[in-house]
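S.K.: Dropping the sequence and predicted coords here.
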Amino acid sequence: MEFSKPLAAHETTIPGVVLYDLPVHGDNRGWFKENWQREKMLALGLPDFGPVQNNISFNEKAGTTRGIHAEPWDKYVSVATGRIFGAWVDLREGPTFGAVFTAELDPSKAIFIPRGVGNAFQTLEDGTAYSYLVNDHWSADAQSEYTFLNLADETAAVPWPIPLEQAELSEKDRAHPRLADVTPMRPKKILVLGAGGQLGKALRKAYDGAGSPEGPNAPVEFATRAEFDLADPNAYASRNWSQYSTIINAAAYTAVDKAETPEGRRDAWAINVSAVAKLAAIAVEHRLTLVHVSSDYVFDGTVEVHDEDEPFSPLGVYGQTKAAGDAVVSVVPKHYIVRTSWVIGEGNNFVRTMANLAAKGVKPSVVNDQIGRLSFTEDIAAGIRHLVETAAPYGVYNLSNDDEPQSWADVARSVYHLTGHEATDVTGITTEEYFTGKTAAPRPLHSSLSLAKLIALGYVPEPQDRRLAVYLRS
């Protein structure tokens, strides 16, 4: 064992498996090491994997051989005393399935093993103690999610220092399947909540084929309100959250005017804040990524273009609940807050209303002093998928369609023109004039969102005029 070498990380032939050199300090009395030091290890790139259990395997004799077991959690493995030959085989679904890495470990080395990578070792000295931190609690039920590979598999061809016929093996390990018969461990799932709404339907289309052999690896599960009611406390206990990597919350209370009533105020806070707080707590506890959809209504609209760092200044109850929900989500270590404006998708919305009025020959009065951009759900869904799949830096991102900002009256005129009607049939009036004598929530006059941060990550939103024409044709 080498003393006092610097802490260092080494990538291996298996993605996500990282070998570490650990500084060990020794003298005539023995030795001391920091086996796992969170701050230093994070600086080296070790995932903040949140260990919850520490296990030790003591092995009396050299030649004891254990594995190859792939478990549904991450592990950080080290040797407390003695020496091992370690073998790791990628048993995850994907292009690196079957990849092998081997190394000798003594107390001066450690290795991080992601979920789904098979772990095995053979002791090279008597009295070897093998230690591992894991980030989920062991349970008998969890064993059903294990994936195994036979230690003698000819494809992996692990070069065991002590031949297996001379080693100590369990009968279970002798009976595990060869690689050709192994069912790969699937990635953790993405859960989309609010799958019956406008954005939820767009996310279904965006993730069509996900989890299939032809599509992206991560399987996606969709839950409508009937399948996961955010207002029902039992819904949160109905999932085994260790099986998920990401929650996309496409559900929200969006009745802007009704939110100003006593009943609406309670419902808006229940869905947009209290339910979001429950999701945030789950995301923190299980180290999930939480994607949350926000709104331009968190601002008062006095600034012409809103960037991601602008302080909250909501005017009405709906905006207040969305701002509160954003604040809750911001404390989740792995979060994306996707802020949109003027959402248009499959369902009742402004563009459909204008198209119907045009078809009926109605000449409407539409507000001309609220300025912003449309956000088509197809593009919101594509932007969300881009953030998740590219592992973009966590934080807040504005996401709308691009183009010059327009008023609602401008959009209505475009709808009339694109549907073969006279744009001059639309009359522009102020917000104050439009809502005279009506009970309505206050609206921000400027809703345009800066898209620079998202575009810098390689996602370029479609121009709103082009998307509007396509939307109306379909």
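M.R.: That came through fine.

S.K.: only C-alpha atoms for contact and neighbour calcs from this point on.
M.R.: Noted.

S.K.: and residue 459, what is it in contact with?
M.R.: Taking CA atoms under 8 Å, 6 or more residues apart in numbering as the contact definition, residue 459 lies against 383, 386.

S.K.: mind checking the SS state of it?
M.R.: Look at residue 459: counting by DSSP: H, G, I helix; E, B strand; the rest coil, its state is coil.

S.K.: Now do the same contact list for residue 446.
M.R.: For residue 446, the contact set (CA under 8 Å, 6+ apart) comprises 300-305, 370-372.

S.K.: my bad, should have said residue 297
M.R.: By CA under 8 Å, 6+ apart, the residues touching residue 297 are 314-315, 318-319, 322, 443-444, 447.

S.K.: now with 10 Å?
M.R.: 256, 312-323, 339-342, 442-447 (CA atoms under 10 Å, 6 or more residues apart in numbering).

S.K.: follow-up on the earlier one: as JSON lines, the contacts of residue 446 with neighbour count and secondary structure would be great.
M.R.: Below are the contacts of residue 446 laid out as JSON lines (neighbours: other CA atoms under 10 Å; DSSP: H, G, I helix; E, B strand; the rest coil):
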{"residue": "300", "neighbour count": "19", "secondary structure": "coil"}
{"residue": "301", "neighbour count": "22", "secondary structure": "coil"}
{"residue": "302", "neighbour count": "12", "secondary structure": "coil"}
{"residue": "303", "neighbour count": "14", "secondary structure": "coil"}
{"residue": "304", "neighbour count": "14", "secondary structure": "coil"}
{"residue": "305", "neighbour count": "16", "secondary structure": "strand"}
{"residue": "370", "neighbour count": "20", "secondary structure": "coil"}
{"residue": "371", "neighbour count": "21", "secondary structure": "strand"}
{"residue": "372", "neighbour count": "27", "secondary structure": "strand"}
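
S.K.: this is the comparison structure:
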Amino acid sequence: MTPVAALSVTPTAIDGLLVVALDVRADNRGWFKENWQRRKMTDLGVPDFGPVQNNVSFNTAAGATRGIHAEPWDKFVSLARGRIFGAWVDLRPGPGFGTCVTLELGPETAVFVPRGVGNAFQTLEDETAYSYLVNDHWSLAAKDSYTFVNLADETLAIGWPIPLEQAELSDADRAHPRLADVVPMRPRRTLVVGAGGQLGRALLEAWPEATGVTRAALDLADPASVAAFDFSPYGVVVNAAAYTAVDAAETDEGRAAAWAANVSGVAALVTAAREHRCTLVHVSSDYVFDGTATEHAEDEPFSPLGVYGQTKAAGDALVATLPAHYVLRTSWVIGAGKNFVSTMASLADRGIAPGVVDDQYGRLTFTAEIARAVDHLLSIGAPYGTYNISGGGEVMSWADVATAVFTAHGRPVSDVTRVTTAEYRAGKTLAPRPRHSALNLAKIEATGFVPAPVADSLAAYLD
């Protein structure tokens, strides 16, 4: 064994397959190495893959050959003793399918193998101990998710040091299909929680292959419902569910319901996402701010005025504890179904002249635009964190929006009476609202996302 001077990580021809040169310290007594060192290795580019199980394969004689198996988890392969010839084949869908990498490994070298990449090895020495960390618990049912390719596939043309006819193989490994007959391992799916709501419907329209669940199947306000749900097939979970009855949240019953769905339920989602290595996308609100600032950046400290805003802020803080997360903060959401724009359109059509608040300011955010932003961030692999998303263009008041709707419906501007918040609240029991809800969009724009102007989206919506 040749000692290595320093830890290093090298990419290979297979996307995500990494070769790790380990720092092995040897003396007259033997040798020592840090086989897995989370901080050092992740700093060098190895994914923080969260191993939960350590397996060891002891092989009595040289020539023991195993694989090629692609498994539904990531693994970190290394040796405690002996040497192997390793072979890895990309069995994921895409242009890399069928790419093969081979390498000889001793205790001084490890390999990070991403989900869906087939793994095989042949021992070159007697009494070889092959060790691997995985980030999911093995089960008999999990084996049904494996994808295999034959060790002797002619197109791969792997140069096994010990010819396969002289090697020790299992009958199952001999019977695996050739590459031409292999069905690529399907990527982990996307789950939309709250599929029955305005945003949930927009997300499923954008992602027809995603799985959507309504409250009947996954109720965030019910811990037992979340605990019973199987998150293991999903790589991305989008939380489009929330308690959004802003005024009702100020009541005793509403306060408890808001905290149950927006905080306790989100905490359970975070726990599930961490356990199953999911990216969690969580939709938040301008109500986490008091509206004092005329425009809100992502790093503005929380300052919610009411119960709804308090629960959303608490949920945001919980989601931020998860490394793989996106919080999308929105304002004045408009989608299919009942909302401010549809209400104003109905009033205009019925000849009703409303009084509309003229001293609260923001931008409409259409659900299709939120869905587009979520898809953009996931597709480009944007840095995790919080992003503001709303429509682009000029900041408007609610009265400005109402006037635009009435005008589009052929009603005179005079039909909309502009009132102050104080005038509108008189005699009503209403939750406090932020005066300024406009969100700074510079961060998401820097990723290449261009928010559609509110005026254009509103015109399309009214059509």
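M.R.: Thanks, I have the structure now. Not measured: the values here are computed from a predicted model.

S.K.: what's the TM-score here?
M.R.: TM-score for the superposed chains, counting by TM-score structural alignment, normalised by the length of structure 2: 0.98, backed by 463 aligned residues with a CA RMSD of 1.2 Å.

S.K.: re earlier: which ones among the contacts of residue 297 of structure 1 are found in helices?
M.R.: Of those, the ones assigned to helices by DSSP state H are 317-323.

S.K.: residue boundaries of the helices in structure 2?
M.R.: All helices of structure 2, identified by DSSP H, fall at 38-43, 171-174, 198-206, 223-228, 252-259, 265-276, 307-319, 340-349, 367-380, 398-408, 421-425, 442-445, 454-462.

S.K.: if you compare the ones you listed, which one is most tucked away?
M.R.: Among the helices of structure 2, judged by mean count of other CA atoms under 10 Å, the one packed with the most neighbours on average is helix 307-319 (a mean of 24).

S.K.: average offset between that helix and structure 1?
M.R.: Once the two structures are superposed, the average separation between helix 307-319 of structure 2 and the matching residues of structure 1 is 1.1 Å (mean CA distance after the TM-score superposition for structure 1).

S.K.: all strands of the stretch 101-250 of structure 1, in order?
M.R.: According to DSSP state E, counting those that start in this stretch, the stretch 101-250 of structure 1 carries its strands in the segments 109-113, 117-123, 128-134, 147-148, 189-193, 220-223, 244-249.

S.K.: before we move on, back to that, can the helices of structure 2 go into JSON lines with extra columns for distance to residue 13 of structure 2?
M.R.: As requested, the helices of structure 2 are exported to JSON lines (distance: least, CA to CA, whole Å):
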{"stretch": "helix 38-43", "distance to residue 13 of structure 2": "20"}
{"stretch": "helix 171-174", "distance to residue 13 of structure 2": "25"}
{"stretch": "helix 198-206", "distance to residue 13 of structure 2": "32"}
{"stretch": "helix 223-228", "distance to residue 13 of structure 2": "40"}
{"stretch": "helix 252-259", "distance to residue 13 of structure 2": "48"}
{"stretch": "helix 265-276", "distance to residue 13 of structure 2": "27"}
{"stretch": "helix 307-319", "distance to residue 13 of structure 2": "35"}
{"stretch": "helix 340-349", "distance to residue 13 of structure 2": "52"}
{"stretch": "helix 367-380", "distance to residue 13 of structure 2": "21"}
{"stretch": "helix 398-408", "distance to residue 13 of structure 2": "54"}
{"stretch": "helix 421-425", "distance to residue 13 of structure 2": "62"}
{"stretch": "helix 442-445", "distance to residue 13 of structure 2": "32"}
{"stretch": "helix 454-462", "distance to residue 13 of structure 2": "44"}
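
S.K.: The most centrally placed residue in structure 2 and residue 208 of structure 2, how far apart?
M.R.: The structure's structure 2 has its C-alpha centroid closest to residue 279; by CA atoms, centre = their mean the separation is 2.4 Å. Here the distance between residue 279 of structure 2 and residue 208 of structure 2 works out to 19 Å (CA to CA, to the nearest Å).

S.K.: How about residue 154 of structure 2?
M.R.: When distance is defined by CA to CA, residue 154 of structure 2 is 37 Å away from residue 208 of structure 2.

S.K.: cool, and residue 294 of structure 2?
M.R.: Distance from residue 294 of structure 2 to residue 208 of structure 2, counting by CA to CA: 38 Å.

S.K.: same check, this time on residue 175 of structure 2
M.R.: Using CA to CA, residue 175 of structure 2 is found at 36 Å from residue 208 of structure 2.

S.K.: Likewise for residue 371 of structure 2?
M.R.: For residue 371 of structure 2, the distance to residue 208 of structure 2 under the criterion CA to CA works out to 12 Å.

S.K.: With residue 186 of structure 2 instead?
M.R.: Distance check for residue 186 of structure 2 against residue 208 of structure 2: by CA to CA, it reads 16 Å.

S.K.: out of those two, which sits in the busier spot?
M.R.: Relative neighbour count places residue 186 above the other of residue 186 of structure 2 and residue 208, with 13 against 9, counting by other CA atoms under 10 Å.

S.K.: That one reaches residue 91, doesn't it?
M.R.: Yes - counting by CA atoms under 10 Å, residue 186 of structure 2 does reach residue 91; the two are 9.3 Å apart.

S.K.: so what sits against both of those two?
M.R.: Taking CA under 10 Å, 6+ apart as the contact criterion, the common neighbours of residue 186 of structure 2 and residue 91 are 116, 147.

S.K.: now, which of the ones in helices among the contacts of residue 297 of structure 1 sits nearest residue 347 of structure 1?
M.R.: Using CA to CA, residue 318 comes nearest to residue 347 of structure 1 of these, at 20.1 Å.

S.K.: give me every residue that touches residue 271 of structure 2.
M.R.: By CA under 10 Å, 6+ apart, the residues touching residue 271 of structure 2 are 227, 265, 277, 318-319, 322.

S.K.: And the residues you listed, which is closest to residue 350 of structure 2?
M.R.: Nearest to residue 350 of structure 2, judged by CA to CA, of those is residue 265 at 40.5 Å.

S.K.: burial of the residue nearest to that closest one when sequence neighbours are not counted, as a residue count?
M.R.: In space, residue 265 of structure 2 comes closest to residue 220 once its chain neighbours are excluded; the distance is 4.3 Å by CA to CA, 6 or more residues apart in numbering. Neighbour count of residue 220 of structure 2, defined by other CA under 10 Å: 27.

S.K.: Repeat that for residue 161 of structure 2.
M.R.: Based on other CA under 10 Å, the number of other residues close to residue 161 of structure 2 is 13.

S.K.: Then residue 6 of structure 2?
M.R.: Quick note: residue 6 of structure 2 (other CA under 10 Å) scores 10 neighbours.

S.K.: do the same with residue 333 of structure 1
M.R.: The burial count for residue 333 of structure 1: 17, using other CA under 10 Å.

S.K.: Might you report the residue contacts of it?
M.R.: Residues counted as contacts of residue 333 of structure 1 (CA under 10 Å, 6+ apart) are 48, 280, 283-284, 287-290, 394-395.
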